[in-house]
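Colleague: have a look; sequence and predicted model below, questions after that.
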Amino acid sequence: MAARNRMPPWHENVRLANGRELLIRPIRPEDAEPLRAAFVLLEPDEVRQRFLHQQKELGADQAQRLTHPNPRREFALVAAEPLPPGEALVGAVARISIDDNGKDAEFAILVSHYINGMGLGRHLMRRLVRWAKGRKVQRIYGDVLENNLPMQSLAQSLGFSREFSGEPGLVRVVLDLPPPKPKTPPPPPLIG
């Protein structure tokens, strides 16, 4: 097996049902401007479902914050064209952020209408859950608009339950993660 074919951690080539090839990888600072440029391609409902309010553009400060996650507490993936960061059109963003308590983490996913309905949201959510388990997070949650039935259905199919969010028009979906399995010590040596 040639080492040159190995990809860096959290990188993966995927082929969607429509034949489009994407690279899933951690977000990079160079993605800020392509994200801002692609934001205008999103439909108003896509923006509202992700940001929970209308917004006409992704501001420079928002893009800067999104593309510079704190590696101790945050993780963000993009599904982009297989081009260098900064040149690649980004079609989906998934992020998770550990709360101050260190036990809970909030997720958010945005998949462009150009590539939604092809299993990408499910794949990205599974990647976020995997990252959270590695950080010993106990609970993942996200606030979803009541009328965002596809996201609620996806969450339910992955084992999330619904909770009262405390905000009108929102539903909180929650996934309790099993505690890490304790490592079993090796048996004592036999003395003969």
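Modeller: Here it is on my side, so go on.
Colleague: hey, let's count contacts and neighbours off CA atoms from now on
Modeller: OK.
Colleague: where along the chain do the helices fall?
Modeller: Counting by DSSP state H, one finds helices in the chain at the ranges 32-39, 44-51, 60-66, 120-134, 149-157.
Colleague: can you redo these as CSV with distance to D104?
Modeller: Conversion of the helices of the chain to CSV gives the following (distance: least, C-alpha to C-alpha, whole Å):
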stretch, distance to D104
helix 32-39, 27
helix 44-51, 20
helix 60-66, 19
helix 120-134, 9
helix 149-157, 16
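Colleague: take this one as well and set it beside the first:
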Amino acid sequence: MLEPDEIRQRFLAAVNELTPEMAEKLARPDAKREFALVAAEPLPPGEALVGAVARAAISENGREAEFAILVSHYIAGMGLGRHLMRRLVRWAKGRKLERLCGDVLEHNLPMLALAQSLGFHREPTDQPGLVRVVLDLTGRDSHLHDQPQAA
């Protein structure tokens, strides 16, 4: 179960209920433009306890993707966010994209620290309270390595 603050950090706004359209989009990513990972504990058939979700979607310009990661506070600090981010980066590099970026609430210090440790830099946004983190995938600035690192 996700806390309201965790949902707000993922959606960057309070979300009381998923519309059928939102649920469909989250459950069925477009394989040509989107990539999604879910870490879940299996329960009885047809059920699962979701602990983390990571997504990336290629922008309209086709040169970058925007990411979002949500890790439940119950399992935060175990390195799962780092693992999921590395998988998103590998996917984006495999698609020959130039950049991977995401908007992070400025008080989400764990996500900002993770992004910085993986070579993301900050870019200004016009939205108060948000920080845009960007990873250059062309090799000019990226120092993300595939070797595991401590979270």
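Modeller: Right, received. Where do you want to start? Since we're looking at a predicted model, the values are computed, not measured.
Colleague: quick TM-score on the pair, please.
Modeller: Once superposed, the chains reach a TM-score of 0.86 (TM-score structural alignment, normalised by the length of structure 2), with 139 aligned residues with a C-alpha RMSD of 1.5 Å.
Colleague: quick one on the thing from earlier: distance to P85 of structure 1 and mean neighbour count added to the helices of structure 1, as a markdown table?
Modeller: Output for the helices of structure 1, formatted as a markdown table (distance: least, C-alpha to C-alpha, whole Å; neighbours: other C-alpha atoms under 10 Å):
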| stretch | distance to P85 of structure 1 | mean neighbour count |
| --- | --- | --- |
| helix 32-39 | 9 | 18 |
| helix 44-51 | 23 | 16 |
| helix 60-66 | 14 | 15 |
| helix 120-134 | 18 | 18 |
| helix 149-157 | 28 | 15 |
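Colleague: for L23 of structure 1, find the nearest of the ones you listed.
Modeller: helix 120-134 (11.4 Å; C-alpha to C-alpha).
Colleague: quick one: which of the helices of structure 1 is nearest V78 of structure 1?
Modeller: helix 120-134 (8.6 Å).
Colleague: what residues in structure 2 pair up with that closest one?
Modeller: With TM-score structural alignment applied, helix 120-134 of structure 1 matches the range 80-94 in structure 2.
Colleague: quick revisit: and of the helices of structure 1, who's closest to L77 of structure 1?
Modeller: That would be helix 120-134 among those, by C-alpha to C-alpha, at 7.6 Å.
Colleague: helices or strands next to that closest one in the packing?
Modeller: On a contact count with 3 or more C-alpha pairs under 8 Å, 6 or more residues apart in numbering; DSSP states H and E, helix 120-134 of structure 1 meets strand 74-80, strand 90-98, strand 104-111.
Colleague: now render these as a markdown table, adding distance to R139 of structure 1 and mean neighbour count.
Modeller: Shown next, in a markdown table, are these (distance: least, C-alpha to C-alpha, whole Å; neighbours: other C-alpha under 10 Å):
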| stretch | distance to R139 of structure 1 | mean neighbour count |
| --- | --- | --- |
| strand 74-80 | 15 | 24 |
| strand 90-98 | 10 | 23 |
| strand 104-111 | 5 | 21 |
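Colleague: okay if I get these as TSV plus distance to R127 of structure 1?
Modeller: Shown next, in TSV, are these (distance: least, C-alpha to C-alpha, whole Å):
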stretch	distance to R127 of structure 1
strand 74-80	9
strand 90-98	9
strand 104-111	11
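Colleague: who wins for proximity to E12 of structure 1 among those?
Modeller: The nearest among these, by C-alpha to C-alpha, is strand 74-80 at 9.3 Å.
Colleague: average gap between the match of helix 120-134 of structure 1 and structure 1?
Modeller: When structure 1 is overlaid, stretch 80-94 of structure 2 sits 0.4 Å from its aligned residues on average, using mean C-alpha distance after the TM-score superposition for structure 1.
Colleague: mind listing what V90 of structure 1 touches?
Modeller: 31, 34-35, 38, 78-81 (C-alpha atoms under 8 Å, 6 or more residues apart in numbering).
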